[in-house]
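Novice: Quick one, fold the following:
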Amino acid sequence: MISLESIRRKTGLVLLVIGLGMGAFILMDLMSASGSRKGVTNIVLKVFEDEYDLTEFQQRVQNVSKNQQNQDRSISDVRDSEFNSFKREKIFENQFNKLSIEVSKEENKDMIYGDNVHPVLKQSEIFINPETGLFDNQLVVEYLQNVAQDQTGQGEISFRSFEKQIQYARKEQKYNVLLFQSSYVTEDFALSTYENQNSFRDVSYISIPITTIPDSFIAISNSEIKDYLKNNSDQYQQEESRSFSYVVFDIVPSEIDSNIAKMYLENIKEEWLDFESNDSANSIFVNKYSDGNMSDFYNISIEELTNSYISKNSLLYNNQIYGPVVSGEGYSLLKIHKQDASKLAKEQYLDSIRVSVIFKNIFAGSQSRKKVFAEAGSFCTNNNNKKLFNQAVIDLGLTKRIKEEMKKGETNIVGLNDPNEIISWINEANEGDVSSVFSLDEKFVVVCLDLIKEKGTKDINEVETEIKSILIKKQKENIIIEEINTANYNSLSDLIDIFGGEIKNIKQISFNDSQIPGLGQELDFIGSVFATDKGSLTKPIKGQSNIYVANVDSISNPVDSNFYGVLDQLKNMSKNRSLYDAFIALEKQAEVIDNRINLNYY
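Specialist: Now for the predicted structure:
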């Protein structure tokens, strides 16, 4: 039987379950009820007009943060990752509801203790019969019977949370099957793909470099640049973004702070020297006074001892303390334990000595922090606009760090951990503003908002050079093509006589090629060649850097029409992409509103 005490001990069941088995599915909210909550005021996410409260998302983040095994992840990383999962689930749940995709009570029982138990439950040790070493349905039943009697409620919370996860996974599985079954590839498309893969062309061609016409021969007016931007504005769209600079003032311990750490160890030397006790008591003493867990004894080589703690040829004694000496980012004391006195007097007979160590970090004290804060405060007070900020950085020899075009929703700034306050200020500040001093970890930061770009078409000044180059290239292409079209030629040799150059050959070009040997990515070249009959010349082709004319020397088509293998491949590709493609399409339709920034929770 599974006891209540066992339930309490194994409340972490769902944590194990999530870690082992739910990687293929999205982590569900462990505590909050699912579904939309219209009318809430603390909205963190809105999809398809459904609103979701910050509290639901916060609880989810707290659970994942508490249970995560990788402690190197910052809270910002956890929040960002969980928000993407949270958004994905809510988008799909909307579709589940519209399509009436549900999990029946019978299905739920079947996944938990029926004939088709969820794989994660089968792998959980708590439900493995110790006699058979196999999963035992009856142990699940016993667990659920005892969960209701657990006064703490933790067992039921954990299991019901897991139950929600597998129900969501089953709904997503059903939805995916619907997408699979609706995926369709026509035989005509498969035949076309098969022919494209197995048809080849041998060609000869000439190329006329666009650079044969100097840029200086082409005049581009401002009105032409404006018209191009207007007519092609869809290619020059930008998201709202903010670019900023920041200066970091590191809080570094002073000489006074160093002396405080050193004196701390000096003050405990006598007590430790008089401390006569067993190894366990010594470990407690060391751990009490040391920064970090230094309670274990270890052996130190004579060479390391003489390099770090004592001078060469010094006499060694049992229970002797050496130090404090500089050690990494602090000071350490070392004590020798229980050595053979005769050998200790002649250290050359010892390979190593048993010791314990007390370590003290050098921390920046309040005076050190105040000093650095005063420097940062003086900097932002005296340089309260963009011009003064940039000049002061140069004059004071400071390092200016730059973040270009930070989009809404971005949460990372290089070198700064969890910079929520800074990001909130950046999103509210005006262009050219300089911040007050921000305190982050062991550093102070001052920020200058350099540039704000609004959502929409890019400013003409930003793209003028690029557009001008495009227009110059187009005019040069048109000049060369017009010269070709007005020339009297019937072969590539005739064009060589007029424009110079040489005839080159390419073998076995496929319509599916993305690169042409010697030419690179020239898709228009491939398309023109496959649209031209054998023995005929193509029309002039605009390339990346050249104008081409090609002759189709030979055509090789597939000898049969056995395209069914290709048809199966295309069907599998369509099915495998169905869920991903569906999410991308639904995300666009959902008109997602991410309100984390306004709630200062990112």
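
Novice: Please count neighbours and contacts with C-alpha atoms only from this point.
Specialist: Noted.

Novice: All the helices of the stretch 351-500 of the chain, residue numbers only.
Specialist: Ranges of helices within the stretch 351-500 of the chain are 366-382, 386-396, 420-428, 460-486, 492-499, based on DSSP state H, counting those that start in this stretch.

Novice: Quick one: work out the angle between the longest one and helix 492-499.
Specialist: Read it as helix 460-486. 120 degrees (axes from the mean of the first three to the mean of the last three C-alpha atoms, to 10 degrees).

Novice: What count of nearby residues applies to Asp234?
Specialist: By other C-alpha atoms under 10 Å, the residues close to Asp234 number 12.

Novice: So which bits of stretch 463-483 are buried?
Specialist: For stretch 463-483, burial by neighbour count (16 or more other C-alpha atoms under 10 Å) applies to Ile467, Lys468, Leu471, Ile472, Lys473, Gln475, Lys476, Glu477, Ile480, Ile481.

Novice: okay, among those residues, which ones form the most distant pair?
Specialist: Farthest-apart pair in the buried residues of stretch 463-483 is Ile467 and Ile481; separation 21.0 Å (C-alpha to C-alpha).

Novice: elements contacting the longest helix along the chain?
Specialist: Using DSSP state H to define each element, the chain has its longest helix at helix 154-182. Identification of packing neighbours for helix 154-182 by 3 or more C-alpha pairs under 8 Å, 6 or more residues apart in numbering; DSSP states H and E yields helix 4-9, helix 13-21, helix 75-98, helix 564-589.

Novice: To compare against the first, here's the next sequence to fold:
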Amino acid sequence: MAILSKIRERSMFLIIIIGLALFAFVLDPSTLGDFFNSNKVNEIGEINGETVSRQEFATAVDAYKQQAGSNVSDMQATKTVWDNIVRKKIYQNQLSEAGITVGEADVWNEVINAPSVKSNPQFLNEAGLFDETKFKQFLADTKENNEQMWSAWSNYMNQIRDNAERNTYNNLVTAGLGASLKEGEAEYFVENTKLNSQFVFVPYSTIADSLVTISKSEVEAYVKANPTTFKVDESRDISYVKFDIVATPEDETAIKNDVATLIEDFKSATNDNEFLNENDSDINLDLGFKYKNSVNNQVSSEIFEGSKGDVFGPYKDQGYFKISKVVEVAKMPDSVKASHILIPFVGSQRATPDITRTEDQAKKLADSILNVVKRSNRKFADLAKEFSSDKSNSDKGGELDWFNYNRMTPAFRDFSFTSKKGDIDVVKTPFGFHIVKIDDQKNNQTVVKLATYGRKIVPSEATENAVFQKSEQFALALSKNKNFSDVAKENNYATKPAIGLKVLDENVPGLGNQRNIVTWAFNNDTEIGSFKRFDLEGSHVVAFLTGSTEKGLMSAEKATSRVRPVLVNEKKAKLLADKLKGSSLEDIAKANNTTVRTANGVTLKSPTLAGAGSEPKVVGAMYNAEPNKVYTNIEGSRGVYAFTLTNKVLPTALPNYETKRKTISEGRKRLTFKMYEAIKKASDIEDNRANMYVGN
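Specialist: Take a look at the predicted model:
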């Protein structure tokens, strides 16, 4: 009975739903299937009729992020993966239409001929030659026993396939992108023909801008006539006020005084590391030696005149208030010159795949080499060439350039700077065992070890609350239908714009990676005039939506700054047309209170006119002009021209134009990226990623 009751209660709701579906079917029968079918919801896009599912896309994004690690953001991964999928499917479509298939054998040949596979010692036989059977067995074992490694190999082979498909198509197309000798000849003459002319130039600036009126409809007409230039994606414009949460002078004073209370306890502490931990130091203990120039200059002089056990501070340094205790005073060089022989082992950093010795074996080898060089120092260089894995200096006998204290890994550094010239010993580092010989040292000076307690300078809770209240009050004023700019001005708050945010952007100018703000700006319920407060790391932001642009052609308002100068010059050219009438250049020059100018040796490749600047359209007109004929009302980039071609000097003909033909041909074959962009432009691509990353 309870179930029947619930059905009765919801029957009207079900009737409405079914009714809406049937109504949609009457208008368009194809919509009924979509109404009850979630396929559309699961599509992320479509490329030339081939669907890209959400699952396919999400899997590819996850794989890419695992491969790239923490260096890539979600939106960067999204963009890269989408671009890769589009490229892959476009090339596959082109090859399919051409009836060309990249088969398994093609991919396999690419894989086994890759240097990283063919030269890998793991896949070589006793004769040192690549053994395909060993490689196949390795892949079979990997697939069976190591899922993570098999995934990496699968991705690698898929990448090989994608590259093979792309290269196959590009090679087929570029094979037909040659050039004829006639083209080489034409290019040679176009580039090297020199034009001598006389001209009169009347700049657009001779007519005041105030005499020219440009209407909104004219801007709209120009945009519609040039759709490619003014095509825009969906975007949003916002303004925002940022309320930074920073420590006040009062906060700093309180922190400084608090740190100062620890000085006496720090002096008497017998275990400095425990003291830092028990008193919640915001910096860790660092007992490396410090040179005077590396210590804060507020206290460096006092510290280097102090004694062991003295405590100095509090002093402000790199966002902290610190107190430093002198732990040790010593003398050390500031630079060392040394030589080394590096013996790595399995598991040491940067060990190459051919390293098979264990740590114990590496230690024994290092000790035996040490005994040899101690008996005969002259053998060091030869042994470095024979045994050292550091090939950057093994050819120089293991000799390193001069290095300072902070350049080397700690164990290597400590031995080099605390030993004496001529000392030799084995030093273990993460890279293996080093036989180190101290060749020279210079600039011996006082150094200190410091135990430093630090407290980060952060705003107090009262300061955080005060900043929060400011942002809340600003948002509250906006909720009362007050103007964003007016409220900001009343409170002396600086407003900052972020213009042209795209739906998959994550960076907001001035705020950095703030994907949540972009998502809000594109939500269906966010309209122009909407606002929202965001709590960011170290600040609060109140954002206000100021503009919304839909996908299509740029609006007249946004296009005006680009279109107006073009239309102004066009109208000025018409106004100047009457001034450039006359039977000779002298008459035209006199009527415009200017002079006849001369241009000699001008080419289409370098279309610069003396006193006027770069004018490719005008020089192009000169190239095709009849000699000694007056041409008027030639519109250029900077003004209107009248000219006479006085002489056209052709270059000396060449015996053949093979070199020029070859240059043109090779240049065309390098344009594979432009070729891909042209195919992409001609493809039918539907990108619905926004539906996956913007909440509605």
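
Novice: any chance of the helices of the stretch 351-500 of structure 1 in TSV, plus distance to Ala590 of structure 1?
Specialist: Shown next, in TSV, are the helices of the stretch 351-500 of structure 1 (distance: least, C-alpha to C-alpha, whole Å):
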stretch	distance to Ala590 of structure 1
helix 366-382	43
helix 386-396	39
helix 420-428	24
helix 460-486	32
helix 492-499	56
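
Novice: which ones are touching the alignment partner in structure 2 of Ile481 of structure 1?
Specialist: Aligned by TM-score structural alignment, Ile481 of structure 1 pairs with Ala577 of structure 2. Shown in contact with Ala577 of structure 2 (C-alpha atoms under 8 Å, 6 or more residues apart in numbering): Asn633, Val640.

Novice: Quickly find the element holding the residue of structure 1 positioned farthest from its centre.
Specialist: Computed with C-alpha atoms, centre = their mean, the residue of structure 1 farthest from its C-alpha average is Ser342, at 60.6 Å. According to DSSP states H and E, Ser342 of structure 1 maps onto helix 341-345.

Novice: Whatever residue of structure 1 lines up with Ala498 of structure 2: neighbouring residues, count only.
Specialist: Ala498 of structure 2 maps onto Lys403 in structure 1, with residues paired by TM-score structural alignment. Lys403 of structure 1 has 15 neighbouring residues, counting by other C-alpha under 10 Å.

Novice: Next: the one 10 residues further on.
Specialist: Other residues within reach of Ile413 of structure 1 by the criterion other C-alpha under 10 Å amount to 16.

Novice: Now do the same contact list for Ile685 of structure 2.
Specialist: Residues near Ile685 of structure 2 by C-alpha under 8 Å, 6+ apart: Gly45, Glu46, Ile47, Asn48.

Novice: possible to save those as TSV with neighbour count, distance to Leu95 of structure 2 and secondary structure?
Specialist: Shown next, in TSV, are the contacts of Ile685 of structure 2 (neighbours: other C-alpha atoms under 10 Å; distance: C-alpha to C-alpha, whole Å; DSSP: H, G, I helix; E, B strand; the rest coil):
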residue	neighbour count	distance to Leu95 of structure 2	secondary structure
Gly45	21	21	strand
Glu46	17	18	strand
Ile47	19	15	strand
Asn48	15	13	coil
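
Novice: Dump these to CSV, plus distance to Asn593 of structure 2.
Specialist: Shown next, in CSV, are the contacts of Ile685 of structure 2 (distance: C-alpha to C-alpha, whole Å):
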residue, distance to Asn593 of structure 2
Gly45, 63
Glu46, 63
Ile47, 61
Asn48, 62
